[in-house]
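# the sequence and its predicted three-dimensional model are supplied below.
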Amino acid sequence: MTVVPPSRRPVLLVAVLCSLAFLLLAEGKVHHHTWDIEYRYKSPDCFEKLAVTINGEFPGPTIRATQGDTVVVTVNNHLETENTGIHWHGIRQRGSPWADGTVGVTQCPILPGETFTYRFVVDRAGTYFYHAHYGMQRVAGLDGMIVVSVPDGVAEPFAYDEEHTVLLMDWWHKSVYEQAVGLAQDPLVFVGEPQSLLINGRGSFNCGASAALPTLFTAVPGKTYRLQIGSLTSLSALNFEIEGHTMTVVEADGYYVSPVVVKSLFVYSGETYSVLVKADQDPSRNYWAASHVVGRERKTPSAVAVLRYHAGNDPRTPPPTAPPAGPVWNDTAARVQQSRSFVALPGGHVEPPPAKSDRTLLLLNTQNRIGDRVKWAINGVSLKFPATPYLVSMKRGLKGAYDQRPPADTYDYKNYNITSPAAANGTVASAAYRLALGSVVDVVLQNTAALNKKSETHPWHLHGHDFWVLGYGDGKFDPEEDAARFNVRDPVMKNTVALHPMGWTAIRFRADNPGVWLFHCHIEAHVYMGMGVVFEEGVDKVGRLPKSIMGCGRST
């Protein structure tokens, strides 16, 4: 054993303390937020109704942090008669699966009058969200953006002068309760089209000519702006554009992409993009920014805002032109083409995918009558969240808390007619896929016609992971032919991806994050009606569960 001489011990102690300080700094800062969640009367589109707010704000405040920082959010539920839970969309929760915020999967709900604290590390720079993940509560608000910057000294592969967030939403005047009751009854009463679209929490519903137009941002001629755009719509697929300006897409869901110049950007619920916009137009006037519904017959007015040039223009003065009309709502080919245009930025910015997978799941999306209700189902199973969160029951071995029979890995793809699925078929269950920890999994999502003979766009979001988008296709996926055309050279990585009408989408991910994770359609009505699956991987490797996530459902 080496003995340190007394004269050297103070020097050694200082060295150790300096090293510890360096490590603490290297781990990043800790950002503390305290949020009071409550209903307030709001008029985001000139129609007053109740909205779920954060400290009185709607939408909620933007969380800003640097890669490697820790975010701590203390949530006080003041909703009086309503539970809640908050999901940190795009944050992978490595080492903290209990902080994912998905009620029924990773935690019990936060009851009225209770306080719950989320603590997690933001381990990737990029643009993300937070939003309610209890029932259909997101329809009523409780959402916002998360912007994670690169560490000091790290250069991004593009340059800009300023950045601004653009949060896109849709908005109903019916309450969450009215919508949920309609979906659960027989005959089904669908939520209908939203009354308005919102840009950064502002929209228009019979506002009148005197209403002030919202300002997107104020531009200085010659400067380049990074817009961090995200959609938290509950139903609508959107197209976003800025009159007279092109946008260069440089980031998707936190990953750099090869730059793509677009006149307008298709954005699906749960997706985020960074685009670069140069203020290179006539600075003596203002310009429209607009958000339009696509993928559904356009019955909701477009949302508009004003891009104001900093040249003495009055921000209240509308542009001299008519607002952009947007693309035709049913041009599926244009939307698929844009989805296919995004690939990973070369130069080591995105990890290449494994050459092959260990397991393939072919997931058939169907709308069915199950019993006396209309449901959405995956391979014939409509997901029902158990009373005991999966993470709790699986970690504690409570096998009676959820359905033990695993869902099917595939369906009869050779004989199945995706244009005319069986109207009455399937079951309601709380089953889960058990994935080998560290395995590589391919998932192929297959779209079909719904009971109304129409096929919709379904944006699918995976909790706890990012995935490689291997490809999109029309019609029915054929494993023998279509898998050979997967893009394994430079696929973009994302956490949310569109499943286009009457087509398929293929993704690949590593099941390397111990926990239990939801994979679901990000349309609120669809996941409420069962359109999702649950993945478990390495739950035995998860550390001691916090008591705060327990207390509901079964204990034995």
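Structure received.
# only C-alpha atoms from now on, for both contacts and neighbour counts.
Noted.
# assign a three-state SS to R340, would you?
helix (DSSP: H, G, I helix; E, B strand; the rest coil).
# actually, L13.
Assignment for L13 (three-state DSSP): helix.
# what is the burial count for it?
Per other CA atoms under 10 Å, the neighbour tally for L13 reads 11.
# cool, A498 as well?
25.
# so who does it touch?
268, 457-460, 505 (CA atoms under 8 Å, 6 or more residues apart in numbering).
# quick one: which of those residues sit in strands?
Counted as lying in strands by DSSP state E, out of these, are 458-460, 505.
# from the residues you listed, which is closest to V469?
V469 has its nearest neighbour among those in T505, at 7.8 Å by CA to CA.
# once you drop chain neighbours, what's closest to that closest one?
Y472 (4.5 Å; CA to CA, 6 or more residues apart in numbering).
# helix/strand/coil for H32?
At H32 the chain is in strand, as set by three-state DSSP.
# so which strand or helix has the closest residue to it other than its chain neighbours?
Once flanking residues are discounted, H32 sits nearest to V72: 4.8 Å by CA to CA, 6+ apart. Following DSSP states H and E, the helix or strand that holds V72 is strand 70-77.
# where exactly do the strands run in the stretch 151-300 of the chain?
Here the stretch 151-300 of the chain has its strands, by DSSP state E, counting those that start in this stretch, at 162-171, 196-199, 215-219, 224-231, 237-242, 247-252, 255-262, 264-267, 272-278, 287-294.
# distance to I146 and mean neighbour count for those strands - can I get that in CSV?
Formatted as CSV, these follow (distance: least, CA to CA, whole Å; neighbours: other CA atoms under 10 Å):
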stretch, distance to I146, mean neighbour count
strand 162-171, 10, 20
strand 196-199, 16, 25
strand 215-219, 18, 20
strand 224-231, 10, 22
strand 237-242, 20, 23
strand 247-252, 14, 24
strand 255-262, 15, 19
strand 264-267, 17, 22
strand 272-278, 11, 24
strand 287-294, 21, 25
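# let's bring in a second one:
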Amino acid sequence: MVSVKGLFTAGALVGSALAETHVYNWTAAWGTANLDGYERPVITCNGEFPWPDVIVNKGDRIIVHLNNGFDDRNTSLHFHGLFQHGTNQMDGPEMVTQCPIPIGHSMTYNFTVPDQHGSYWYHSHTGGQYMDGMRGVVIIEDDEGYPYKQGIDYNETATLTFMEWYHDTADVLIPDFLNLYNPTGAEPIPNNFLMNNTKNMTWEVEPDTTYLLRLVNMGAFVSYWFFIEGHNMTVVEVDGVPVEKYETDKIYITVAQRYTVLITTKDDTSKNYAIMQLVDDG
């Protein structure tokens, strides 16, 4: 019994030593960007847009120093889908697990991801700010525990994000939506629909190659049917949870949902194939 315990302890120490710490220093502030032919205010990260992806390994520590660089509002940060076991105070919703971050102040989000892998995202949890661009993808890799392996089940990885886009900011949209004179709860009408923060997205792929494709809906209201002309997909993960393989030709993805699929490209390079983001207008 003593020797077994010693082996387990040694293994735990080795695992802990291999974990990394990822430190991010972010300042949220207003800037401008043109995503669809119309320049409008957006929320930038350190003066740049879009916000960066966070890619870590299971067991790693994430430290985000978030500075409020606005001159007119509070802010916060939520890591959508992460359990935050033992670190509930890092979850992000203002007036629920934390006070909002005031103008000119900062907060450090510090937590590990010990028991999850897959596709997630982060966003502000204050006043509709993620509608104005304060959002990004979180990927937790796990070479040992994830059931689908690179080199066996797939060759390459890629990510597609979806969002509707408005030419007005959330400051205009939300009061109109949550209004006595909008009794049916009619949602704002988007000016455009984006993939990977553009309306003219091109995904360059290799022929006869299997991709692990992460799909993330980072929008506010709109759900989509997603499909790629002439290609089937095999669903392998839903909202960060690996599932048994399921083949389909289209996927319905709602707000905040994440799907991960395997898709094999054609060996014929004589034509391009449409990537479809069909809006559910029902």
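Yep, it's here. A quick note: this is a predicted structure, and the numbers were derived from the prediction, not measured.
# what residues sit buried inside the strand holding V72 of the first structure?
For strand 70-77 of the first structure, a neighbour-count test (16 or more other CA atoms under 10 Å) marks 70-73, 75-77 as buried.
# what span of the first structure lines up against stretch 56-71 of the second structure?
The aligned range for stretch 56-71 of the second structure in the first structure is 65-80, by TM-score structural alignment.
# what are the ranges of the helices in the second structure?
Secondary structure of the second structure (DSSP state H): helices at 2-18, 170-177.
# which of those is buried the deepest?
Sort these by mean neighbour count, taking mean count of other CA atoms under 10 Å, and helix 170-177 sits at the top with a mean of 14.
# in the first structure, point out the residues matching that one.
Going by TM-score structural alignment: helix 170-177 of the second structure matches residues 176-183.
# superposed on the second structure, what's the mean shift for that stretch?
Taken over the aligned residues, the distance from stretch 176-183 of the first structure to the second structure averages 1.8 Å (mean CA distance after the TM-score superposition for the first structure).
# returning to that earlier point: next, format the buried residues of strand 70-77 of the first structure as a markdown table and append distance to V16 of the first structure.
Putting the buried residues of strand 70-77 of the first structure into a markdown table (distance: CA to CA, whole Å) gives the following:
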| residue | distance to V16 of the first structure |
| --- | --- |
| T70 | 24 |
| V71 | 27 |
| V72 | 28 |
| V73 | 32 |
| V75 | 37 |
| N76 | 40 |
| N77 | 43 |
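# quick check, P114 of the second structure in contact with N57.
No. Applying CA atoms under 8 Å as the test, P114 of the second structure and N57 come out as separate, 9.2 Å apart.
# between the two, who's got more neighbours?
Using other CA under 10 Å, the more surrounded residue of P114 of the second structure and N57 is N57, with 20 against 15.
# what's the nearest residue to the more buried one if we skip its chain neighbours?
In space, N57 of the second structure is closest to E141, 4.6 Å off (CA to CA, 6+ apart).
# was I right about the one you found contacting K58?
Yes. Using CA under 8 Å, E141 of the second structure is in contact with K58, at 6.0 Å.
# name the residues contacting each of the two.
H117.
# the more surrounded of the two?
Between E141 of the second structure and K58, counting by other CA under 10 Å, K58 is the more crowded of the two (23 against 18).
# against G81 of the second structure, how distant is the more buried one?
14 Å (CA to CA, to the nearest Å).
# over to E39 of the second structure?
31 Å.
# compare those two (neighbour count), which wins?
Comparing E39 of the second structure with G81 by other CA under 10 Å, the one with more neighbours is G81, at 18 against 11.
# counterpart of the more buried one over in the first structure?
By TM-score structural alignment, G81 of the second structure lines up with G90.
# touching, that match and H131? I think so.
No. Using CA under 8 Å as the test, G90 of the first structure is too far from H131 to be in contact (11.1 Å).
# now distance to D281 of the second structure too, for the helices of the second structure, in CSV please.
Shown next, in CSV, are the helices of the second structure (distance: least, CA to CA, whole Å):
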stretch, distance to D281 of the second structure
helix 2-18, 48
helix 170-177, 17
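# show me the one of these that comes nearest K266 of the second structure.
Of all the helices of the second structure, helix 2-18 comes closest under CA to CA, at 38.7 Å.
# gap between the aligned residue in the first structure for A29 of the second structure and N77 of the first structure?
Correspondence of A29 of the second structure to the first structure, assessed by TM-score structural alignment: E38. Going from E38 of the first structure to N77 of the first structure by CA to CA gives 7 Å.
# do the same with K174 of the first structure
For K174 of the first structure, the distance to N77 of the first structure - CA to CA - is 22 Å.
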